[in-house]
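> Quick one: sequence plus predicted model below, questions after.
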Amino acid sequence: MVQVGPDPRRWKALALLCGAFFMVILDSAIVVVALPSLEADLGFAPSDLQWVLSAYALSFGGLLLLGGRSSDLLGRRRMFMVGLVLFTVASLLCGLAWSPAALIAARSFQGVGAAVLTPTALSIVMTTFEEGAERNKALGIWGSLGGIGGTAGWLIGGPLTDISWEWVFLINVPIGVLALALAPRLLSESRATQQRRGFDPLGALSATAALVLLVYAVVEAPEAGWSDPQTIGLLAGSAALFVLFAVIESRVAQPLLPLRIFRSWTLVGANATMVLFSSVAFGMPFLLTLYAQQVLGFSPVRFGLTSVVFPVSVAVAAIVGQGLVLKLGFRVVASAGLVLLGVGCLYFTQVSADGSYFGDIFLGLLVSGLGVGFTFVTVSIAALAGVGEREAGVASGLSNTTFQIGAAVGVAIVSTVAVSRTNDVIGAGGDPVGALVEGHQAGFLATAVLAGIGLLAALLLLRRPPTATPEEHPPLVPVAEHTD
């Protein structure tokens, strides 16, 4: 039976979908607070610690487009539940990890589950709410919770890490089981019935391999040297694979990423801005938690509780930003957010060895949080503006892909800058604590530079969405449900 009119369960469904998205984004951030504990308990080398974040981000970002495509073709509710199972099982494996290699492998597997779950959930939101005020409201709620989840990880992760770092992963298990039980009751099955079935494994493989080579090149460059043949070869290989990906997408019958989607200038601008924004949004917390715990001697609980100003300011800015986008447009709100984020990062460049929370951290957290809230909710809405049901999974997958690519590259860049500067100071005879602080200062400066580049992208590329025609948004054709 085809349902006429809006689904009466749509707001309950939105709550479930946002809850799952919150869990995924939370897991991207909650582990940040546990990094010093992971380094001590599992024996991570300082230069390898960033792989706890990057392994997750790479598999997440590299497979997101395939996840979005799968949801369009195989059924959105079905793939949402598959993603939940993968993510929940991987979270259990992360909690049981016994070595750095085991944790990195489990985090990669967790990223696969997130790559299926996230674009599927967002495409269900897109196809459940019609474009207009109601969809904008739903996307605003989605973006707000995503921004909050990305920062509340500090608040939640502190107490959990103080109990045992394993709990930052094990907390996902009961949440995933509950969501899995509710999904069949609240979500309707749908798929893009106008599309022919077909996947693009070569496209997925080339894109993921290109990202891995890029991040590995950045991580290894300080030790090998930027002009070393290894670094040049890795960067050249990454560029070649990106070109190969574009060639594959232009020729394959059912591309993973149809190149025609880039005809939308708003979509291009939103995703370019998203890459740079997320590089800062992940790079800055990575450095800050290490500074607070390793230099100032904060416990995970103290750092998490005293950092509550960050998620609160993110939430306030995301809620306000949602309304401002409709009045002022994407460019103004995103640019304001990136300015605030850049100012917050510049403030952190003055951290010191004998610093304090209110002297070195509080104001930077407040300003950065406002910047994160304004920027994330704006680019999340912009990345999906004017996108029809036919390509909802692809557009949502692309948006989340750029977010995770930025996260992986951003953490790699700031980690590389910080470790390189620390080693240089120690090599010149500096004391270890002072060297660590100078490394953090250099890393924070790198995040400020990235925020500045993101501001240029927002000013130059973000535009108001074009007016959609009925042909661009074909009505959703529900798929008959089977009880077998």
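Everything's here; your move. Numbers count the residues shown, from 1 in each chain.
> C-alpha only now, for contacts and for neighbours.
OK.
> What residues does Ile25 make contact with?
Ile25 makes contacts with Gly146, Gly149, Gly150, as judged by CA atoms under 8 Å, 6 or more residues apart in numbering.
> any idea which helix or strand carries the last one?
Taking DSSP states H and E as the criterion, the element that holds Gly150 is helix 133-163.
> Count residues in the vicinity of the closest residue to Arg10 other than its chain neighbours, would you?
Spatial nearest neighbour of Arg10, excluding adjacent residues (CA to CA, 6 or more residues apart in numbering): Thr128 at 6.5 Å. Residues near Thr128, counting by other CA atoms under 10 Å, number 23.
> Buried residues, the helix holding Gly150. List them.
135-136, 138-162 (16 or more other CA atoms under 10 Å).
> ditto for stretch 237-252
Neighbour-count burial for stretch 237-252 flags Gly237, Ser238, Ala239, Leu241, Phe242, Leu244, Phe245, Ala246, Ile248, Glu249 (criterion: 16+ other CA under 10 Å).
> How much space separates the fourth one from Val332?
Using CA to CA, to the nearest Å, we find Leu241 at a distance of 35 Å from Val332.
> Quick check: buried residues in the helix ranked longest in the chain?
Counting by DSSP state H, the longest helix found in the chain is helix 392-427. Counting neighbours by 16+ other CA under 10 Å, one finds that the buried residues in helix 392-427 are 392-423, 425.
> re earlier: check which helices and strands the helix holding Gly150 sits against.
Where contact means 3 or more CA pairs under 8 Å, 6 or more residues apart in numbering; DSSP states H and E, helix 133-163 is packed against helix 10-42, helix 100-128, helix 167-170, helix 300-306, helix 309-328, helix 362-382.
> Kindly recompute the last result at 10 Å.
Applying 3 or more CA pairs under 10 Å, 6 or more residues apart in numbering; DSSP states H and E, one finds that helix 133-163 contacts helix 10-42, helix 100-128, helix 167-170, helix 265-290, helix 300-306, helix 309-328, helix 362-382.
> Of all those helices, which one is nearest Leu436?
Smallest distance to Leu436 across those (CA to CA): 9.6 Å, for helix 265-290.
> check contacts around the residue lying farthest from the centre of the chain.
The outermost residue of the chain relative to its centre, with distances by CA atoms, centre = their mean, is Gly429 at 38.5 Å. Applying CA atoms under 10 Å, 6 or more residues apart in numbering to Gly429 gives the contacts Asn423, Ala435.
> A further structure is provided below for comparison with the first:
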Amino acid sequence: MLIAGRFLQGVGAALASAVVLGMIVGLYPEPAGQAKAMGIYSFVSAGGASLGLIAGGVITDTLGWHRVFLINLPIGVLALIAGVRMLGAQSGLGLRAGADAIGAVLVTAGLSLGVFTISRVPEEKFGAAELSTYGAVSVLLLAGFVLRQAKAARPLLALRIFRSREISGANIAVVLVFAAGFGFQFLNALYLQRVLGFDSMRTGLAFLPAPVVIGTMSLFFTAKLTGRHGTRRVLLTGLLFLGAGLLLLSRAPADGDYWVHVAPALVVQGFGMGLTVPSVIMRAMSAARPSDAGLASGLNNTAQQAGAAVGLAVLATVATTRGNSLLSSGTEQAQALRDGYSLAFLCAAAFVLLAWAVTFLVLRDAPAQGTDAGQAAPAPHRDEPAAAPGPYSRLHRG
């Protein structure tokens, strides 16, 4: 029942979140305004993360974990009412034009089977031959999805978008950043609870420094920094801080103190994420033509979700395998768990290092824009028409 409910939530989330970035680009085509909008987007995301962690801990301790799912109902109703009242209508092809259901099944099955395979590596009941078979089938399903997109009349993901070096590089960085970020959150919660002995409420409160710093950076500083120095330099700087925070966390001992070993790492990591997330998303979206804004938004959302899922599976597998190995050799449980989480945090830092290398080698320096929202956008390329007013102009005028 839990898996079925989460699957339905995933369908709704895919429909809603995949278009958000495209809407932002349509509402704010100018670089300066778009940078501020992306900062607000990241601030809201960080605020939701902090409130969710705290509220989840409180609800779990007081009402039971089942009730955490109910918190989405009033939020969803308010978002629906606001969307109906504030967003203008947008015409589209509709489902009558056709939808690539086969492609959807292939990519969903391929990613799901891949994550399942990785997460089952530490379990003794799955042999190497069985896991290799699952992995091979996952690769074949994803390869089938790519072939399907190349031939489908209306593909879910038009492969031509990958001709852009900027879009491809930025989305690779997105995958790696979200792989590190989501995997870290899960494992850090386990470290706080299973090693330091925190309950659910204290665990939620313990995460608060990171979202607060992320939101502050995203809302007040990142847009100004990208306007002055360009997204590439800000992204490279943010990745360095993000990696440094993970390295600090990997050194937290089994008898660690939260304020000494965890909180400073969360502040450094939050500083890095506050610079990284708006910059990398803006870079992935700004490289797309106006006509491809929706496609780029869907690709970016897919990169985020795929990175989070695969990264969580990889890091959890690393931590579990290392911890089980130490337990079998006689290491004390708290120390074994800590060493497993530490190795996983180091792997997350390696993901960030790879993202830094991709950014440095693939993405080019772009001219920085002014920081004033009213500054005019640069002239479009000769072979690209100027962006027409977006379909959500009613909200923009408001």
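The structure has been received and is ready for your questions. Note that this is a predicted model, so its numbers are computed, not measured.
> I'd like a version of the contacts of Ile25 of structure 1 in a markdown table, one that adds distance to Val212 of structure 1 as further columns.
Shown next, in a markdown table, are the contacts of Ile25 of structure 1 (distance: CA to CA, whole Å):
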| residue | distance to Val212 of structure 1 |
| --- | --- |
| Gly146 | 25 |
| Gly149 | 26 |
| Gly150 | 23 |
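> that older thread, a markdown table for the buried residues of stretch 237-252 of structure 1, including secondary structure and distance to Arg191 of structure 1?
Putting these into a markdown table (DSSP: H, G, I helix; E, B strand; the rest coil; distance: CA to CA, whole Å) gives the following:
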| residue | secondary structure | distance to Arg191 of structure 1 |
| --- | --- | --- |
| Gly237 | helix | 36 |
| Ser238 | helix | 33 |
| Ala239 | helix | 34 |
| Leu241 | helix | 31 |
| Phe242 | helix | 29 |
| Leu244 | helix | 29 |
| Phe245 | helix | 25 |
| Ala246 | helix | 26 |
| Ile248 | helix | 24 |
| Glu249 | helix | 22 |
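> For Leu170 of structure 1, state which of those is nearest.
For the buried residues of stretch 237-252 of structure 1, the residue nearest Leu170 of structure 1 by CA to CA is Ser238; the value is 34.7 Å.
> Now do the same for that closest one: its match in structure 2.
Matched across to structure 2, Ser238 of structure 1 falls on Ser138, judged by TM-score structural alignment.
> Please report how far the aligned partner of Leu247 of structure 2 in structure 1 lies from Ala29 of structure 1.
Correspondence of Leu247 of structure 2 to structure 1, assessed by TM-score structural alignment: Leu346. As judged by CA to CA, Leu346 of structure 1 and Ala29 of structure 1 stand 21 Å apart.
> again with Leu455 of structure 1
Distance of Leu455 of structure 1 to Ala29 of structure 1, computed by CA to CA: 23 Å.
> Same check on Arg251 of structure 1?
Taking CA to CA, one finds Arg251 of structure 1 at 38 Å from Ala29 of structure 1.
> ditto for Ala336 of structure 1
23 Å.
> ok, the two, which is more surrounded?
The residue with more neighbours, out of Ala336 of structure 1 and Ala29 and counting by other CA under 10 Å, is Ala29; that gives 24 against 17.
> what residues are up against the more buried one?
53, 149-154, 156-157, 168, 281-282, 285-286.
> would CSV of the residues you listed with distance to Ala317 of structure 1 be doable?
Putting the contacts of Ala29 of structure 1 into CSV (distance: CA to CA, whole Å) gives the following:
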residue, distance to Ala317 of structure 1
Leu53, 26
Gly149, 14
Gly150, 14
Thr151, 13
Ala152, 14
Gly153, 18
Trp154, 18
Ile156, 20
Gly157, 22
Val168, 26
Ala281, 15
Phe282, 18
Pro285, 18
Phe286, 22
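> now, which of those sits nearest Val314 of structure 1?
Here the nearest of the contacts of Ala29 of structure 1 to Val314 of structure 1, counting by CA to CA, is Thr151; it sits at 7.6 Å.
> Trace Val362 of structure 2 over to structure 1, please.
By TM-score structural alignment, Val362 of structure 2 lines up with Leu461.
> Sorry, wrong one. I was asking about Ser42 of structure 2.
By TM-score structural alignment, Ser42 of structure 2 lines up with Gly143.
> what residues are up against that match?
If you count contacts by CA under 10 Å, 6+ apart, then Gly143 of structure 1 has 18, 21-22, 137, 149, 315, 318-319, 322, 373-381 around it.
> ok, for Phe360 of structure 2, nearest residue in space, not its chain neighbours?
That would be Leu236: by CA to CA, 6+ apart, it lies 7.3 Å from Phe360 of structure 2.
> What helix or strand is the aligned partner of that neighbour in structure 1 located in?
Applying TM-score structural alignment, one finds that Leu236 of structure 2 aligns to Ser335 in structure 1. If you go by DSSP H and E, Ser335 of structure 1 is part of helix 330-348.
> Quick one: work out the angle between that helix and helix 309-328.
Relative orientation of helix 330-348 of structure 1 versus helix 309-328 (axes from the mean of the first three to the mean of the last three CA atoms, to 10 degrees): 160 degrees.
> Does Asn185 of structure 1 touch Leu178 like I think?
No Asn there; residue 185 of structure 1 is Arg. No - applying CA atoms under 10 Å as the test, Arg185 of structure 1 and Leu178 come out as separate, 11.8 Å apart.
> ok, the residue mapped onto Val213 of structure 2 from structure 1 - contacts?
Aligned counterpart of Val213 of structure 2 in structure 1: Ser313 (TM-score structural alignment). Contact partners of Ser313 of structure 1, counting by CA under 10 Å, 6+ apart, are Ile148, Thr151, Leu365, Leu366, Val367, Ser368, Gly369, Leu370, Gly371, Val372, Gly373, Phe374.
> now do Gly62 of structure 1
Neighbours of Gly62 of structure 1 in contact, by CA under 10 Å, 6+ apart: 56, 111-112, 115, 204-212, 401-402, 404-405.
> same check, this time on Leu147 of structure 2
By CA under 10 Å, 6+ apart, the neighbours of Leu147 of structure 2 are Gly103, Leu141, Leu159.
> How about the secondary structure of it?
Following DSSP: H, G, I helix; E, B strand; the rest coil, we place Leu147 of structure 2 in the helix state.
> Alright, that wraps it up for me.
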